[in-house]
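Q: sequence first, predicted coordinates after that:
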Amino acid sequence: MGLMERMFGLLFGNGSNVVKDTVEVFRENAEAGSARSHAVQMQAMKEYGQEFVVPRQGWFDQFMDGVNRLPRPALALGTLGLFVSAMVEPLWFAERMQGIALVPEPLWWLLGVIVSFYFGARHQVKAQQFQREIVGTMAHVPQVMQNVAALRKLRSDSVGAASTGKDVRLAAAALSPEANSALEEWRRAA
């Protein structure tokens, strides 16, 4: 036993693992690397979150927050307003469009760049959210198809909807005429 103990002691060390320590020279310890990566990510998230902790105290901050929320609704409502004005007051609308025709092309390019940058980031975020929702929806397709098939079997105009199946009592009840009190009364009156 002493020889084996000395051999394992030489190989694995006394109190430490020589093989593990040697391997870690050439390959990173996955557990330690994961812990370091987690620590870096948590620190980054903490610092990112600190950006939004700053309280908006002054009137200027509140005013700028309000101004930042204006462009999308203003563009949407302005466009709808143009459609309404074209129908209600065509001459007024035509005069305004003649004025827009005089805007130089470089100014249109500048407007396009500003609008693209303003709405581009939002569009990208919404497109990614939409793709995630599509993947989630597609996961439900088999269950939805089964539900639709079951519902279609319940339609009154589908073949075999009134079938009694193997239920003998139900088949007999379906074949025997029911008493119709209104019909009986009519027969007695006639």
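A: Cool, got the structure. Everything numeric in this text was worked out from a predicted model, so none of it was measured. Residues are numbered from 1 along each chain as shown.
Q: rest of the way, CA atoms for contacts and neighbours
A: Fine.
Q: list the contacts of residue 99.
A: With contacts taken as CA atoms under 8 Å, 6 or more residues apart in numbering, residue 99 has no neighbouring residues.
Q: which element is it on?
A: Taking DSSP states H and E as the criterion, residue 99 maps to helix 90-101.
Q: so how far is the helix or strand harbouring residue 137 off the chain centroid?
A: Taking DSSP H and E as the criterion, residue 137 maps to helix 105-139. Relative to its parent chain, helix 105-139 has a centroid offset of 15 Å by CA atoms, centre = their mean, to the nearest Å.
Q: before we move on, what about stretch 93-110?
A: 39 Å.
Q: which positions within that stretch qualify as buried?
A: residue 93 (16 or more other CA atoms under 10 Å).
Q: alright, now check it against this:
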Amino acid sequence: MIEKLFTVLFGDGRNMITETAGVFIENTEAGAQRDAALKHAVMAQFAAEFGAAQRGLFDRVIDALNRLPRPALALGTLGLFISAMVNPIWFAARMQGIALVPEPLWWLMGAIVSFYFGARHQAKGQEFQRSIAQTVARAPVVTQNLRALEALQAGAVLHEPSANNPALDDWRGGA
């Protein structure tokens, strides 16, 4: 009769109490596994979005060309200052030509330059996000290493000889 009661309560090799409680309370281990799977999926999505795929020659050439406009603008402006000092007549003639450029063309030039630098800012922002994703991916390893180092340090502190150990002081004095 007791055996039948235990079979009703706990089932055949199953734990009915645990299964019943599982309906009302989340299983912590299963929740941790779901969280780990979610984090893994998020990191995989980051890796796919900001992937570290091999970049071909074309991509490298385009990146190199994208780096030219800012230095060219800066060096060109310095060149204008130098040309104004070296040959003011030649510089004044060029500036008279620029004075003839219609205002809508200046607006168009401003829009093009703004879009270029805006796109550059966007690309740099995505590169920054990629580096953050890589850093976040390394965080668990760093945390584990820190815990290991703390454990080693705690072990070293536990094994340090006490300053108030007469036997140790006697041994040191005799040696």
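A: That came through, no problem. Since the structure is predicted, the reported quantities are computational estimates derived from the model, not experimental observations.
Q: TM-score of the superposed pair?
A: With the length set by TM-score structural alignment, normalised by the length of the second structure, the two chains reach a TM-score of 0.49; 117 aligned residues with a CA RMSD of 3.7 Å.
Q: which element is encountered next along the chain beyond the helix holding residue 137 of the first structure?
A: The helix or strand immediately downstream of helix 105-139 of the first structure is helix 141-153, counting by DSSP H and E.
Q: grab the most central residue of the first structure for me.
A: Centroid-nearest residue in the first structure: residue 133, 3.3 Å away (criterion: CA atoms, centre = their mean).
Q: repeat that for the second structure.
A: Most central in the second structure under CA atoms, centre = their mean is residue 132, positioned 1.1 Å from the mean C-alpha point.
Q: for the second structure, longest helix please?
A: Longest helix in the second structure by number of residues (criterion: DSSP state H): helix 103-159.
Q: now it, how far from the chain's geometric center?
A: Chain-centre distance of helix 103-159 of the second structure: 4 Å, with CA atoms, centre = their mean.
Q: and for stretch 37-47 of the second structure?
A: Computed by CA atoms, centre = their mean, the separation of stretch 37-47 of the second structure from the middle of its chain amounts to 13 Å.
Q: ok, the residue nearest to the centre of the second structure to residue 29 of the second structure distance?
A: Distance, residue 132 of the second structure to residue 29 of the second structure, by CA to CA, to the nearest Å: 29 Å.
Q: can you check residue 149 of the second structure too?
A: On the measure of CA to CA, residue 149 of the second structure and residue 29 of the second structure end up 27 Å apart.
Q: okay, now residue 46 of the first structure: neighbour count?
A: 11 (other CA atoms under 10 Å).
Q: burial measure for residue 74 of the second structure, as a count.
A: Residue 74 of the second structure - counted by other CA under 10 Å - has 10 other residues nearby.
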